[in-house]
Every structure is written in C-alpha cells, then in structure tokens.
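> Quick one, structure for this:
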Amino acid sequence: MRHWLGKHRNALILLVCFGVFRTSVADWNPVPSGSMRPTILEGDVVLINRVAYDLKLPLSDLSLMRLGNPQRGDVVTFSSPKDGIRLIKRIVGVPGDVLELRNEVLWVNGTATEYSDLHNGSEPNTHGPVMMAVTATEQLGNSPHAVQFLPAVRAMREFGPVTVPADSYFMLGDNRDNSADSRYIGFVSRHLLIGKAHHIIVSANILDDWMPRLRRFGQAIP
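Okay, the predicted model is just below:
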C-alpha cells in the first residue's frame, strides 16, 4: 500500500486539489429541469463561481470571509431550505426589499417591474402535448432578462407583500409558472447560497435527441 501511495502521490495530490477547488472556488451544475426557461434550458451545464459572495470552508456552509453581496437579478445556486436539494434560481429580493406579485407582475418596493417584447410561443411538455407559453423581457433593476409564463398551468400568480429578512433572499425561476421557488420554499438564508451562475459551459437537448446545442456553449447568463 505504501509503495502504491508513493507511486501515485502526484496524481492523488492533483485529485485532492481538484476536489478542494471544486468545493470552494468553482463548480459546474447540470440543469435537469425547465424552471429557468428560457434563460437556462434542460441539459445546460452552468459554471458556478463559488467565491462570488463568500469564501467557505470546503464541504461546509461555514463562511470564512464575505467577498461580495448578492444582487437583485443574480442567478444563483443554493441548497433548498425545505429539503436541501440544490436549486438554481434568480434573486429578485435582497434584505429589506418589500415584494409583491400581482397577476404575474413583480412589484419591488412599491414599484412595478417593467415587461416588454412579449411573444407567444410553446413550451415542451414531457407529460403531454406542447403548451402555450408567453415570453417577455423583465427589467429587474439593471438586469434585463427573459422570463416565461404558462397560462394553462396552475401556479401562484399572487403573493405578498412580504419583506425580505436580514441575510436572506427571495428567489424566483424565470419560468414563472413552473418553478419551485421562494413562493413555495420560503426565503433563502445567505449561508445556503452556493455560488453565482455566470456562463453555460456545454448544452445538450436531453428532452429529445441528446444532440449538443453548440450555440449555447460558452453563453453568458444574463
């Protein structure tokens, strides 16, 4: 055993360093669901900056140092406060914000979010026929991004007003009517944040033929 360890020492050191890097600095996250459509699709693999907000002790939620503050509009991965499952959503409310949803329109601190470029389209449905979808550009602060609505789906289109507590965040999926977000799982404490998603590394059409979507390789996440 000692001989084997000596022979493969460099490879083992490399694997340990890689593991520490992935658990504390950068990571990638395959996306299996459509809760962030049309920004992120099923089959996208996104790159996560784990030190965007906190330097954490590897393999833990313990913050050693705060490096930045999450901003409204950031797309982040985090551990669900409900069951610990890793999720990816968009921050729409930061500490102190007063949020409300009125007939799908997001209100932040008493101001309605602006929506433009509305288009009718379709949404793939693995459990039945294709559904009608409405896409729009949502102007959330300085972060314009696409969102999607599914009129035929039963969803929570009204909530609040609620005030985001200290060191907590309110998350919504860009696919507003098909997302298990803070409307259902509650506020997300800062220590549950894993990192900021900023690029799509690779992508494949996992709902159909598994062909690579080359146009999405390397795309920035708005």
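> Could you use CA atoms for every contact and neighbour count after this?
Noted.
> Quick one: end-to-end length of stretch 187-196, please.
With Cα to Cα, to the nearest Å as the measure, stretch 187-196 spans 17 Å from end to end.
> With stretch 92-108 instead?
8 Å.
> Centre of the chain to it, how far?
Relative to the centre of its chain, stretch 92-108 is centred 17 Å away, using Cα atoms, centre = their mean, to the nearest Å.
> Mind listing residues that contact it?
For stretch 92-108, contacts defined as Cα atoms under 8 Å, 6 or more residues apart in numbering pick out 70-73, 109-110, 112-113, 140, 157-172, 176.
> Kindly report the same for stretch 131-143.
Residues from elsewhere that reach stretch 131-143 (Cα under 8 Å, 6+ apart): 38, 72-73, 92, 113-125, 144-152, 222.
> ok, now which ones touch residue 181?
Residue 181 touches 89, 171-173, counting by Cα under 8 Å, 6+ apart.
> before we move on, the earlier item: just the buried members of the contacts of stretch 92-108?
70-73, 112, 140, 157, 161, 163-165, 168-172, 176 (16 or more other Cα atoms under 10 Å).
> What about those residues, which are in strands?
112, 140, 161, 163, 168-172 (DSSP state E).
> Closest to residue 85 out of the residues you listed?
residue 171 (14.5 Å; Cα to Cα).
> so that closest one sits right up against residue 87, yeah?
No - contact between residue 171 and residue 87 fails when scored by Cα atoms under 8 Å: they sit 10.1 Å apart.
> Please determine how far residue 98 is located from residue 211.
Between residue 98 and residue 211 the distance, using Cα to Cα, works out to 43 Å.
> neighbour count winner among those two?
Applying other Cα atoms under 10 Å to residue 98 and residue 211 shows that residue 98 carries more neighbours, namely 18 against 11.
> Heading C-terminal from the longest helix seen in the chain, find the next helix or strand.
The longest helix of the chain (DSSP state H) is helix 9-24. Next along the chain after helix 9-24, taking DSSP states H and E as the criterion, comes strand 26-30.
> one more to put side by side:
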Amino acid sequence: MKNVIFKRWGANKSLLLFLALMLVFRSAVADWSDVPTGSMKPTIVEGDRIFVNKMAYDVRVPFTHASLYQVSNPSRGDIVVFDSEVSGKRLVKRIVGIPGDFVEMKNNSLIVNGQQLDYQFVSDNGMTLDKRENLLGVKHLVRVSKHRTSFSSFNVGAIPSGYYLALGDNRDNSADSRVIGLIPRREIVGRTDSVVLSLSYDNYFIPRKGRFFKRL
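Here you go, the predicted model:
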C-alpha cells in the first residue's frame, strides 16, 4: 500500500505543487473577482471579471487578512475589493474619502473637505444620467437618478484613522458606506484597475470582446 501511495505522489507531485502555488498566488498576490451586480455602473457592469492586485496595499499572510508589510494606503479614486463583515459579502466600491477627510453629499454632488466637486454631463439614460466626476483630480463616470432618493444626500463628518468612505459609481443603486458604514482598512483585499474578461448575463453569457482588458 505504501509503495502505491509513494508512486502516486511521485507521478502527481508536480501537479499538486503547481496547484498549491496557484492557490497561494491567488490568495496573496493577484486574483480576479466576478461582479454580479450593477452597483459600479457605468464603470463596471454585471458579468465583468476584474483583476485584483492583492499586493497594492499590503503583503499578507496567504489565506488571511494578516498584514506582514504595508506597501501603501488606499487613495481617493481607487476602486477597491473588500470583504465586508457587515454585509457578509466581497464588495467592489470606489474610495471617495480617506482618513481625516470631511465628506458630505448634497443632491448627488460630493463635497470633500469643503470643496464642491466638478461634474460634467455625459449622457441621458432615461431615468438616470451619466456624469463625469472630478474627485480632486481623479476623473471617472458616475450614474445618478434624475429624482432624489434617500441616497442622494448624506454627511459623515470627519473620517477616523483606519477607515475609508467607499461609494458605488451607480450612486443611487449601491449598498455602500451609506448602508454598511465606513470600511475598515483591514477588510480591504486589494485594488482593481482593469477588466480581465466580460460575459453578457443578458445574452446567453456571450463574451463582450470590447471589455476584455479594459482599463477602469
């Protein structure tokens, strides 16, 4: 019996080692993440598989959130992936407030540290509008409702150390910091800045070739 086990190990050790290394790589270095909802539209759409750089902020112990070395801190405008303890889900949102910032929103217009952000009209989608938001130098698209919602205005005051304010780009259709509260830094898994591939949920999962390797 022992001889059979040793022979099987000898025949498969390269494959097993490869699989083990791949698991470690995906846990601590880089991975991709499915996006099942439209909370980040129009930047990220349902069916996108986004690249996640897990070493953007920390070098971590594989399979844990324990940081061995801090590389950097999230910045305003970063799209982050985090494991939310409040929601019990892995979420993708954009950082709009960092520790020390004073952030408020009035009628879907952000005010950061007393500065009203600039918005430029991009398109009319019927019930929503797409605008280009200038987040203190980081320009990106956001989608807002034409009518006020409970999400359209808020005031969180000063953001404490170790926490971040994260919002979905689909501002009136996102369970973000307005629902789950500020994001602890320890929950942030990594940063994304590109789509790996994309499948159309509404069209038999046909690949959207135009979104392959798209920069965010």
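> Give me the TM-score for these two chains.
Overlay of the two chains. TM-score (TM-score structural alignment, normalised by the length of structure 2): 0.94; 212 aligned residues with a Cα RMSD of 1.3 Å.
> quick revisit: and the contacts of stretch 131-143 of structure 1, which of them are buried?
For these, buried by 16+ other Cα under 10 Å: 38, 72-73, 92, 115, 123, 145-150.
> now, the most widely separated pair of these?
Spatially, the most separated pair among these is 72 and 123, at 26.5 Å (Cα to Cα).
> and of the ones in strands among the buried ones among the contacts of stretch 92-108 of structure 1, the nearest to residue 55 of structure 1?
residue 168 (17.5 Å).
> The closest one matches what in structure 2?
Mapped onto structure 2 by TM-score structural alignment, residue 168 of structure 1 lines up with residue 163.
> Check residue 87 of structure 1 too.
Using TM-score structural alignment, the partner of residue 87 of structure 1 in structure 2 is residue 91.
> on that earlier part again, what remains of the contacts of residue 181 of structure 1 once you look at structure 2?
Cross-checking those against structure 2 gives 89, 171-173 as conserved contacts, using both residues aligned by TM-score structural alignment, their matches' Cα atoms under 8 Å.
> Leaving out chain neighbours, which residue sits closest to residue 206 of structure 1?
Nearest in space to residue 206 of structure 1, with sequence neighbours left out and distances taken as Cα to Cα, 6 or more residues apart in numbering, is residue 43 at 5.4 Å.
> Also residue 90 of structure 2?
Closest residue in space to residue 90 of structure 2, ignoring its immediate chain neighbours: residue 83 at 4.4 Å, by Cα to Cα, 6+ apart.
> can you tell me which helix or strand the one you found belongs to?
Secondary structure (DSSP H and E) places residue 83 of structure 2 in strand 79-84.
> So which bits of the helix or strand following that strand are buried?
Downstream of strand 79-84 of structure 2, the next assigned helix or strand under DSSP H and E is strand 89-97. Neighbour-count burial for strand 89-97 of structure 2 flags 90-97 (criterion: 16+ other Cα under 10 Å).
> Can you tell me how far the most centrally placed residue in structure 2 is from residue 209 of structure 2?
In structure 2, the residue lying closest to the centroid (Cα atoms, centre = their mean) is residue 92, at 2.7 Å. Residue 92 of structure 2 is 22 Å from residue 209 of structure 2, where distance means Cα to Cα.
> Likewise for residue 133 of structure 2?
27 Å.
> follow-up on the earlier one: superpose on structure 1 and give me the mean offset of the strand holding residue 83 of structure 2.
Superposed on structure 1, strand 79-84 of structure 2 shows a mean distance to its aligned partners of 0.6 Å (mean Cα distance after the TM-score superposition for structure 1).
> counting contacts, what elements does that strand pack onto?
Contacts defined by 3 or more Cα pairs under 8 Å, 6 or more residues apart in numbering; DSSP states H and E place strand 79-84 of structure 2 against strand 89-97, strand 188-192.
> immediately after the longest one, which helix or strand?
Which is strand 89-97 of structure 2. Next helix or strand after strand 89-97 of structure 2 toward the C-terminus (DSSP H and E): strand 102-106.
> hmm, back to that, isn't the match of residue 168 of structure 1 up against residue 187?
No - using Cα under 8 Å, residue 163 of structure 2 makes no contact with residue 187, being 9.7 Å away.
> Can you report how many residues neighbour residue 100 of structure 1?
Around residue 100 of structure 1 there are 22 other residues, counting by other Cα under 10 Å.
> Aligned counterpart of it in structure 2, please.
By TM-score structural alignment, residue 100 of structure 1 lines up with residue 104.
> In contact with the nearest residue to its match once chain neighbours are set aside, which residues?
Excluding the flanking residues, the one nearest residue 104 of structure 2 by Cα to Cα, 6+ apart is residue 155, at 4.2 Å. Contacts for residue 155 of structure 2 (Cα under 8 Å, 6+ apart) come out as 103-105.
> Also residue 114 of structure 2?
Residue 114 of structure 2 neighbours (Cα under 8 Å, 6+ apart): 102-103.
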